[in-house]
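S.K.: Quick one: sequence plus predicted model below, questions after.
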Amino acid sequence: MLKNKKFWISIAIVMIVIFIFSLYNAFNGNPISKFLAKKALDSYVEETYPEKEFNISEGFYNFKFGEYTFNLLEIGNWNEDTESIQEYEFTVRGTFFPEVYWDGLYYDNLDERLMERLSKEASEEIFDELIQQNKDIIHVGVSLEVLKGRYNDDVNWKKELELDRPISLYIVIDAENKGKDDIYMDGIGIQKQLKEKGYHYDNVNINANIMTEEGKKLHDYGYVKYALAFEQNSSIKKSDVNKVSN
């Protein structure tokens, strides 16, 4: 009887230790995952920026996003505005196979003004292409990224442009008198059109919106009834269409 009691007490102690360790790990990370995150960051920086030299901070664990944040000081790059060495923030996510999630150097060097203009031109072109076969398309938005110095300021959008990352598309469709099967077919059709026209993209997000209510036109793009997302070479299924509202 005494042995059984000691056994269960030991089990209880082990469970409490595991619980405390898990709780600590959730809020503070652990030395192993931090080491792996730092190693992944080192490899990423060496591969992506071989011509640059950095001092990498100790880093800290952000429990809210489950990631490690590191500050990188670029040796030899003096920032006149702050009168200090240029600093960038990087984040790494993943426990056993961590990857860089946020590259502060990359985002700091994006040409925001050029991106905005090219995005507008791309949106107008793709809208004109898609609406030929789907008259219910209301809006096409394009998100793209271009690093400073890659192109001259007077460059115009064309799908053959070599971008640093593939474009992403946001499409709004009028959902009046449409059900889940209709949105599924719309997605199939849009994916087919984009392929036929030779567009290279990362992902497409479609919102099928209710545009009128009680005979009145709603503000802007109304509200979402169905949502569908897919990647360029993915196989769209009916289950991918999510009903958001009635």
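M.R.: Cool, the structure landed.
S.K.: From here on, just use CA atoms for contacts and neighbour counts.
M.R.: Will do.
S.K.: hey, where'd the helices end up in the protein?
M.R.: 2-28, 31-48, 104-108, 112-130, 180-196 (DSSP state H).
S.K.: what packs against the last one?
M.R.: In other words, helix 180-196. Using 3 or more C-alpha pairs under 8 Å, 6 or more residues apart in numbering; DSSP states H and E, the elements in contact with helix 180-196 are strand 223-231.
S.K.: Now do the strand it packs on and helix 180-196, the angle between them.
M.R.: Relative orientation of strand 223-231 and helix 180-196, computed by axes from the mean of the first three to the mean of the last three C-alpha atoms, to 10 degrees: 40 degrees.
S.K.: how about strand 223-231: buried residues?
M.R.: Using 16 or more other C-alpha atoms under 10 Å as the test for burial, strand 223-231 gives 223-230.
S.K.: And stretch 182-189, by the same measure?
M.R.: 183-184, 186-188.
S.K.: Kindly reformat those as CSV containing distance to residue 2.
M.R.: Output for these, formatted as CSV (distance: C-alpha to C-alpha, whole Å):
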residue, distance to residue 2
183, 67
184, 65
186, 70
187, 67
188, 68
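S.K.: Let me know the closest of these to residue 112.
M.R.: Closest to residue 112 out of the buried residues of stretch 182-189 is residue 187 (29.9 Å), distances taken as C-alpha to C-alpha.
S.K.: Redo the helices of the chain as a markdown table? Include distance to residue 90.
M.R.: Below are the helices of the chain laid out as a markdown table (distance: least, C-alpha to C-alpha, whole Å):
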| stretch | distance to residue 90 |
| --- | --- |
| helix 2-28 | 18 |
| helix 31-48 | 8 |
| helix 104-108 | 6 |
| helix 112-130 | 20 |
| helix 180-196 | 34 |
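S.K.: Including distance to residue 113, could the buried residues of strand 223-231 go into CSV?
M.R.: Putting the buried residues of strand 223-231 into CSV (distance: C-alpha to C-alpha, whole Å) gives the following:
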residue, distance to residue 113
223, 30
224, 30
225, 33
226, 33
227, 30
228, 30
229, 28
230, 28
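S.K.: Included below, for side-by-side comparison, is a second structure:
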Amino acid sequence: MKKGFNFKKFFVGLGVFCTLILLFFYIAFFGNPISRLMAEKSATKYIETHYKDLDLIRDRAYYNFKNGYYIVRLRDKNSEDTKFYLGFDSFGKLKQDTYDDILFNTEIRLSDELREYGSKLQENYNFPYEISLTTLNDDIEEKLTLDQKFDFNNFKEDLNAQAFGYVKKPSLEDCFDALCDLQKIMDKTSLKVTKYSIILVPEENKKPDGEAESWAGSISVSDVPQEVLRNKDIKEFKNIYEKSISETKD
């Protein structure tokens, strides 16, 4: 006699299969709990050996599915910029220690503080466009010290000041006038602004959240020497723009 289909075995097998699939995806994205514990244990030993002089706040290890490492983030209670992490493989072996890169945190903080300073200038002088300030030194990190305090009344690095905003129909004349006005604002500060840049976007491309929905019709001019604006040399300003356009096409 032929046996009928065993639904019980089918559903049990299906349940096991689904469980295995879910377990696979969980481990793929969140890691192995046992490996996470091994990473925690290894981190404790490593910290006691290498960083016992730091007063560290330690986060629970988590799995980074992008590189397959278990990450333990650390930060020193007594340092604004001493933030780094340790990375371990699934066997608890150290693969990453980013302590030597902590000075980059100081550079990032400088960028953030410059951006905030630009926003305050925009607000204080009712400037119609966003003001962004950036350093022109690509090797600025080499000149910084950890936890350095920045005084923008005594800041000697060369800066680029950029204006960004929306107008009905952008033109080079609009860009030039806006940068001349921006230079007047920067002249009231102690900052050493040697280059200026601008991006003007058609108002019709502005989304409700203030972002640009499209760059069509926008005009962008970068790295304009401060003397071009100081001398009201719109001819040279247009030359800079045309040169940038031709370089982009090439």
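M.R.: In hand now; what should we look at? This one's a predicted model, so the numbers in the text were calculated from it and none came from an experiment.
S.K.: what TM-score comes out when they're superposed?
M.R.: TM-score of the superposed chains, computed with TM-score structural alignment, normalised by the length of structure 1, equals 0.43; 134 aligned residues with a C-alpha RMSD of 3.5 Å.
S.K.: still on that earlier bit, so which of the helices of structure 1 gets nearest residue 85 of structure 1?
M.R.: helix 104-108 (13.1 Å).
S.K.: Kindly spell out which helices and strands sit in contact with the closest one.
M.R.: Against helix 104-108 of structure 1 (3+ C-alpha pairs under 8 Å, 6+ apart) you get strand 84-93.
S.K.: What are the buried residues along the strand it packs on?
M.R.: Buried residues in strand 84-93 of structure 1 (16+ other C-alpha under 10 Å): 86-93.
S.K.: what is the orientation angle of that strand with helix 31-48?
M.R.: Taking the same axes, to 10 degrees, one finds strand 84-93 of structure 1 and helix 31-48 inclined to each other by 120 degrees.
S.K.: Any chance you could list what contacts strand 84-93 of structure 1?
M.R.: 37, 40-41, 66-79, 98-105 (C-alpha atoms under 8 Å, 6 or more residues apart in numbering).
S.K.: Which helix or which strand is home to residue 36 of structure 2?
M.R.: Per DSSP states H and E, residue 36 of structure 2 falls inside helix 33-50.
S.K.: Check residue 21 of structure 2 too.
M.R.: Residue 21 of structure 2 belongs to helix 7-30, assigned by DSSP H and E.
S.K.: sorry, back to before: redo the buried residues of strand 84-93 of structure 1 as a markdown table? Include distance to residue 121 of structure 1.
M.R.: As requested, those are arranged in a markdown table below (distance: C-alpha to C-alpha, whole Å):
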| residue | distance to residue 121 of structure 1 |
| --- | --- |
| 86 | 33 |
| 87 | 33 |
| 88 | 31 |
| 89 | 31 |
| 90 | 31 |
| 91 | 32 |
| 92 | 34 |
| 93 | 34 |
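S.K.: Of the residues you listed, just say which sits nearest to residue 48 of structure 1.
M.R.: Distances from residue 48 of structure 1 to those, taken by C-alpha to C-alpha, are shortest for residue 90, at 12.9 Å.
S.K.: Spit out the contact partners of residue 172 of structure 1.
M.R.: When contacts are counted by C-alpha under 8 Å, 6+ apart, residue 172 of structure 1 touches 137-140, 206-209, 221.
S.K.: Of those residues, grab the buried ones for PyMOL.
M.R.: Buried residues among these (16+ other C-alpha under 10 Å), as a PyMOL selection:
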select buried, resi 137+138+139+140+206+207+208+209+221
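S.K.: Which of the contacts of residue 172 of structure 1 sits closest to residue 112 of structure 1?
M.R.: Closest to residue 112 of structure 1, out of all of those and judged by C-alpha to C-alpha, is residue 140, at 19.4 Å.
S.K.: and residue 27 of structure 2, how many neighbours?
M.R.: For residue 27 of structure 2, the tally of surrounding residues (other C-alpha atoms under 10 Å) stands at 13.
S.K.: Equivalent analysis for residue 195 of structure 1, please.
M.R.: Other residues lying near residue 195 of structure 1 total 14 when counted by other C-alpha under 10 Å.
S.K.: For residue 201 of structure 1, see how far away residue 34 of structure 1 is.
M.R.: 33 Å (C-alpha to C-alpha, to the nearest Å).
S.K.: helix or strand right after the strand or helix carrying residue 116 of structure 2?
M.R.: In this structure, residue 116 of structure 2 sits in helix 103-124 according to DSSP H and E. Next helix or strand after helix 103-124 of structure 2 toward the C-terminus (DSSP H and E): strand 130-135.
S.K.: Now do the helix or strand sitting right after that following strand along the chain: which elements does it pack against?
M.R.: Using DSSP H and E, the helix or strand that directly follows strand 130-135 of structure 2 along the chain is strand 158-167. Helices and strands touching strand 158-167 of structure 2, by 3+ C-alpha pairs under 8 Å, 6+ apart, are strand 130-135, helix 172-186, strand 192-202.
S.K.: Make TSV from these and add distance to residue 24 of structure 2 and mean neighbour count to it.
M.R.: Converted to TSV, those look like this (distance: least, C-alpha to C-alpha, whole Å; neighbours: other C-alpha atoms under 10 Å):
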stretch	distance to residue 24 of structure 2	mean neighbour count
strand 130-135	45	21
helix 172-186	55	17
strand 192-202	47	21
